[in-house]
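K.L.:
what shape does this take:
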Amino acid sequence: MSNTPNHASEQSETRAAWRTVKRVSPFIWPAGNFDLRARVVLALLALVATKFVAILSPILQAWAVDDLAGSGVPEFALGAIGLTVAYGMARIATNGFQQIRDALFAKVAQRALRRLALETFEHIHRLSMRYHITRKTGGLSRIIERGVKGVEFLLRYLVFSTGPLVLELVLIGAAIFWKLQDWRYVGIILATIAVYVWFTFAITEWRVKLRRKMNEQDTDANQKAIDSLLNFETVKYFGAAGREAARYDEAMAGYEAAALKTSYSLAFLNFGQAVLITAGLVAVMLLAAIGVQAGELTVGDFVLVNAYMIQITMPLNFLGTVYREIRQALVDMRQMFDLLDEPPEVQDRRNASQLRIAKGRVQFEAVSFSYDSERPILEDVSIDIPAGQTIAIVGPSGSGKSTIGRLLFRFYDVTGGAVVIDGQDVRDVTQDSLHQAIGVVPQDTVLFNDTIYYNIAYGRAHATRDEVIKAARDAQIHDFIMSLPDAYDTRVGERGLKLSGGEKQRVGIARTLLKDPPILLLDEATSALDSETEHEIQEALERAGQGRTVITIAHRLSTVQNADRILVLEKGTVVEAGTHSELLSKNGRYLDLWTLQSSEAARGPCMVEP
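P.N.:
All right, here's what the predicted structure looks like:
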């Protein structure tokens, strides 16, 4: 009974492996693509031709030896010289068919990798924000990298190695029996292959577990490295480079230990395979040598047996490598396909329509939301934002302000109530059309590691250069860009770190202005700017907001005084609403926040006037 769990586990792994192979098969045999399917068929034909010619080569060599030794050859043979030439041509033909096979299948493999990479890329972008903020980028990229490599290996070797290997072994056995008419040779070969395959598979199963552990350690080390490098400023601030190095070294020590076990197991496997193959080779050669001495076989037969045993040795050694790598590839691919099977939390409904913006009215109707059941973020929040008006949402940190923007974009679905735009529930429209209708300047603008021009032009795919420059002027960053040696072609570095916080923010503002959306979300849009620039940007944003519905999420109350209406959010509920002057006259929470910020400003270089 003790073996039952292991047996069940092996069956489960086998089923999982077959499911993985089935997932890959449509990429090898793509539906509706005659060109790629024809390539697969022709490649298989070239493969069969390769094997038949490879089996013929030792026979030609044996006949040439027998002719030289005067042992006699078939009447249709060409003599030693002719047979030697034919042998050489057969070797060339074998290689030629192999190259034809590889050339034919190359497009199939590359197209499959391209489709799979695109499918994975698109799926990751479809996954919801909750997934991305809980996964480590380093681990995710490693899973994808290993998975794609696993598919590449499977495409290259499974189709043209495992089946062809069996075919080659059968043909060699048949050729030896045909030539020598002795089952003992076939019996020794079959016994050697059986023991070799059993030993290889048994040890490889053990090695796969070791390799899986090594992969886990590799992923952990990679996650720690990328996480540390992405946060290098924080590491510098706290003088924690040594601490991070020790943390990384600890992870690499785990990887080192796992990698050593994997290497030692590989050495054991290779040595065992060599012993088994050599034993089979020596046994067959001894039997052939005895036959030659007894006059039952010719010297050519001895050469034939030796050539075939060497020919068997190569694919058998390859079988060990292929099996090891296929098992590992299946493990890596399963992780990637598990990622592809991860369902997006937020999905378009089956009958989702395009969002139609008539005026741009936004309504939050009794909206409740929580990231988990134990911590509600918003409770029964109702907000009506008339088209073309500017609404500001203020409140202390943790009050749920930024969550309003995330729900508007439908990064999450509300747990209660509805978010409605021009009478359309955002859950009933496509996410693409929703995102196209809303522009956002986030609290911390993250830029692509490309040029300033690329980052601004990202706001609208086919914008002209003049439109990009106009957006930069409106965001008060054109003059700064032109002062740079490469102007708009200046690269901004990883996540835009070559620019200051204010410069990044202005690029983000220019990008949103270029998008020209009917609804504008400003999430602490000027928080990283100095007072003078903030005033200039505020004017630009007010101009940009004309004729649009604007939702401003702000911490600094001085930036929202001109809003048509201000909502005070606290502990997930709207506690006050009104204009700036109305809220000050209520002597409520807004006044408390205003007084606090005014006193803080008074201690600074300037006083904030109510």
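K.L.:
only C-alpha atoms for contact and neighbour calcs from this point on.
P.N.:
Fine.
K.L.:
residue 77 in helix, strand or coil?
P.N.:
Counting by DSSP: H, G, I helix; E, B strand; the rest coil, the backbone at residue 77 sits in coil.
K.L.:
I'd guessed it sits against residue 83; true?
P.N.:
Yes - using CA atoms under 8 Å, residue 77 is in contact with residue 83, at 7.0 Å.
K.L.:
of those two, who's got more company?
P.N.:
Comparing residue 77 with residue 83 by other CA atoms under 10 Å, the one with more neighbours is residue 83, at 21 against 14.
K.L.:
ok, the more buried one - contacts?
P.N.:
The neighbours of residue 83, taking CA atoms under 8 Å, 6 or more residues apart in numbering as the test, are 60-61, 63-64, 77.
K.L.:
quick one: common contacting residues for residue 77 and residue 83?
P.N.:
With the criterion set as CA under 8 Å, 6+ apart, the overlap between the contacts of residue 77 and residue 83 is residue 63.
K.L.:
for stretch 282-295, buried residues please.
P.N.:
If you call a residue buried by 16 or more other CA atoms under 10 Å, then stretch 282-295 has these buried ones: 283-285, 288-289, 291-292.
K.L.:
check the offset of that stretch from the chain's centre.
P.N.:
A distance of 56 Å separates the centroid of the chain from that of stretch 282-295, by CA atoms, centre = their mean, to the nearest Å.
K.L.:
output the contacting helices and strands for the strand or helix carrying residue 323.
P.N.:
Per DSSP states H and E: residue 323 is located in helix 299-340. Packed against helix 299-340 by the contact rule (3 or more CA pairs under 8 Å, 6 or more residues apart in numbering; DSSP states H and E) you find helix 4-28, helix 34-69, helix 79-126, helix 137-157, helix 163-180, helix 183-230, helix 241-293.
K.L.:
give me every residue that touches residue 207.
P.N.:
Taking CA under 8 Å, 6+ apart as the definition of contact, the neighbours of residue 207 are 262, 265-266.
K.L.:
how much space is there between it and residue 262?
P.N.:
Taking CA to CA, to the nearest Å as the measure, residue 207 and residue 262 are separated by 6 Å.
K.L.:
farthest-separated two in the contacts of residue 83?
P.N.:
When those are compared pair by pair using CA to CA, the farthest-apart members prove to be 61 and 77, with a separation of 11.3 Å.
K.L.:
OK, contacts around the nearest residue to residue 112 once chain neighbours are set aside?
P.N.:
Counting by CA to CA, 6 or more residues apart in numbering, residue 27 is the residue found nearest to residue 112 once chain neighbours are left out, at 5.0 Å. Counting by CA under 8 Å, 6+ apart, residue 27 makes contact with 112, 115-116.
K.L.:
now the second one, please; I'll put the structures next to each other:
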Amino acid sequence: AAATNAIAKAINSGKHEITRDIWLPLVWYSLLTFLSKALKEAQSLIYIKVQQAAYIEIADTTFAHLHSLSLDWHLKKKLGNVVRSMDRGIAAAQQTMQYVFLYLVPTLVEAFAVVLIFVFHFENLRLAVFVGLNLFLYIYVTIKVTLWRKGFRAASTQKDNELHDRLTDSLINYETIKYFAAEPYERREYRSVVEKFQKFSMSVQASLSILNVGQQMIINFTLAGGMILSAVQVVQDPNPNLGNFVAINAYIINVFTPLSFLGTIYNMVISALVDMRSFGQLLAETAEIVDKQGAPELDTTVKNGQAMVEFRKVSFNYAKQPLMRSVKEVSFQVKRGGSMALVGTTGAGKTTITRLLFRFYDVMAGQVLVNSQDVRTVTQRSLR
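P.N.:
The predicted structure is shown next:
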């Protein structure tokens, strides 16, 4: 505002020669314009430290949370989907803070301030009302169209998840694909997912173009109407003030310049919220196997005559697993320093026995004992 008023003062002071009344406001205009840009860059530099600290905390918390979840969750979850949701979620949390507090809020405050300047400084109520109504229309149209675009963005996000999940799954199962010579099939499936993703990406871009055109129409209409109202005020004033005409034009352009990015900013915020919803669902996952409150650490004291590892009539089956393939009343003992081999066909329960020993799952009946202590009564960390 100070820079714009300075240029108006320079115009009002001008005659037919360069005087101090002309060049001093021009110098102030240049300095204030530079100061505005410099402070904006300083703001970004200061925010980087906050941004980096927040990123580290969110990434660390998410990583620790994923490792705290049960083995069953990790076996059932699609790795590509999880990794993509984590990456986008962390970036979305960062972008939301950045766009809301560094761009959106200052832009709206500046727009409100310009309307007040038209009322109290230029004493042009009609101009203030006209610009204020068009600002409201601009914001309303931006929000409505962006909400309409939200559906395209959500669909694009889903296809992006499927794309990365398909790629990750295919590369992880490289050996199996080679066994069955399934490369052509995998290629067709991957190409199909990529084409669907590009289709929704096109919809996202097309809807953005519609928003940009609508915004530009409102900006040009406001600029034309504002200049007409300003010109009327200058003509009707017994002491014409050309500087005010130029200043009002500059104010309107300046207030809509950051607002021209409002659609992009709002879209980024909405997109970030969509990504954060998926990220929030990831963080909302809870571990099925948890330590009891106040659980002690495993006592590793050597006790003569006691088995180091003991299974007592242990029964267990996975969810949706046929009962005929479940572990039923398994009992055995392994003393300290001893060894035992588990022999059987695929699916006989060898891996399951190991998972129960390390308490990746809880038994449905019986007990798993280590040094005569039920593994469910001690902390998982000390057990493993």
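K.L.:
TM between them?
P.N.:
Their TM-score after superposition, calculated using TM-score structural alignment, normalised by the length of structure 2, is reported as 0.93; 375 aligned residues with a CA RMSD of 1.8 Å.
K.L.:
so which of the contacts of residue 207 of structure 1 is the closest to residue 574 of structure 1?
P.N.:
Sorting these by how near they are to residue 574 of structure 1, with CA to CA, puts residue 262 at the top with 59.7 Å.
K.L.:
what lines up against that closest one once you look at structure 2?
P.N.:
By TM-score structural alignment, residue 262 of structure 1 lines up with residue 204 in structure 2.
K.L.:
separation between residue 210 of structure 2 and residue 204 of structure 2?
P.N.:
10 Å.
K.L.:
for the aligned partner of residue 70 of structure 2 in structure 1, give its distance to residue 410 of structure 1.
P.N.:
Structural alignment (TM-score structural alignment) places residue 70 of structure 2 against residue 128 in structure 1. Distance of residue 128 of structure 1 to residue 410 of structure 1, given as CA to CA: 9 Å.
K.L.:
of these two, who's got more company?
P.N.:
For the pair residue 128 of structure 1 and residue 410, the greater number of neighbours falls to residue 410 (20 against 17), based on other CA under 10 Å.
K.L.:
SS state for the more buried one?
P.N.:
Under three-state DSSP, residue 410 of structure 1 falls in the coil class.
K.L.:
before we move on, what about residue 302 of structure 2?
P.N.:
Following three-state DSSP, the label given to residue 302 of structure 2 is coil.
K.L.:
not counting sequence-adjacent ones, nearest residue to it?
P.N.:
residue 371 is the one closest to residue 302 of structure 2 (CA to CA, 6+ apart), at 8.0 Å.
K.L.:
return the distance of the aligned residue in structure 1 for the one you found relative to residue 384 of structure 1.
P.N.:
Alignment of residue 371 of structure 2 against structure 1 is given by TM-score structural alignment, with residue 422 as its counterpart. Residue 422 of structure 1 sits 11 Å away from residue 384 of structure 1, taking CA to CA as the criterion.
K.L.:
which of these two has more neighbours?
P.N.:
When residue 422 of structure 1 and residue 384 are compared for neighbours, residue 422 comes out ahead with 17 against 12, by other CA under 10 Å.
K.L.:
pretty sure that one contacts residue 357?
P.N.:
Yes - under the criterion of CA under 8 Å, residue 422 of structure 1 makes contact with residue 357 at 6.5 Å.
K.L.:
ok, the residue most central in space within structure 2 to residue 205 of structure 2 distance?
P.N.:
Here the mean C-alpha position of structure 2 is nearest to the C-alpha of residue 92 (CA atoms, centre = their mean), at a distance of 1.5 Å. Here the criterion is CA to CA. By it, residue 92 of structure 2 lies 19 Å from residue 205 of structure 2.
K.L.:
how about residue 24 of structure 2?
P.N.:
As defined by CA to CA, residue 24 of structure 2 lies at a distance of 47 Å from residue 205 of structure 2.
K.L.:
quick check: closest non-adjacent residue to residue 421 of structure 1.
P.N.:
Once flanking residues are discounted, residue 421 of structure 1 sits nearest to residue 362: 4.6 Å by CA to CA, 6+ apart.
K.L.:
repeat that for residue 411 of structure 1.
P.N.:
Residue nearest to residue 411 of structure 1 in three dimensions, not counting chain neighbours: residue 129, with 6.0 Å by CA to CA, 6+ apart.
K.L.:
check residue 263 of structure 2 too.
P.N.:
Once flanking residues are discounted, residue 263 of structure 2 sits nearest to residue 142: 5.6 Å by CA to CA, 6+ apart.
K.L.:
structure 1: which residue goes with that neighbour?
P.N.:
For residue 142 of structure 2, the aligned position in structure 1 is residue 200, judged by TM-score structural alignment.
K.L.:
which residues touch the alignment partner in structure 1 of residue 22 of structure 2?
P.N.:
Residue 22 of structure 2 maps onto residue 80 in structure 1 when the alignment is built from TM-score structural alignment. Taking CA under 8 Å, 6+ apart as the contact definition, residue 80 of structure 1 lies against 63-65, 67-68.
K.L.:
mind checking how far residue 80 of structure 1 is from residue 67 of structure 1?
P.N.:
Residue 80 of structure 1 sits 6 Å away from residue 67 of structure 1 when distances are taken as CA to CA.
K.L.:
residue 127 of structure 1 too?
P.N.:
Following CA to CA, the distance that separates residue 127 of structure 1 from residue 67 of structure 1 is 71 Å.
K.L.:
and for residue 396 of structure 1?
P.N.:
For residue 396 of structure 1, the distance to residue 67 of structure 1 - CA to CA - is 98 Å.
K.L.:
these two - which one has more neighbours?
P.N.:
When neighbours are counted by other CA under 10 Å, residue 396 of structure 1 and residue 67 differ, and residue 67 comes out ahead with 20 against 14.
K.L.:
right, and that one touches residue 77 too?
P.N.:
No - using CA under 8 Å as the test, residue 67 of structure 1 is too far from residue 77 to be in contact (9.2 Å).
K.L.:
neighbour-wise, which of the contacts of residue 83 of structure 1 leads?
P.N.:
In terms of neighbour count, residue 63 stands highest of these at 28 neighbours, by other CA under 10 Å.
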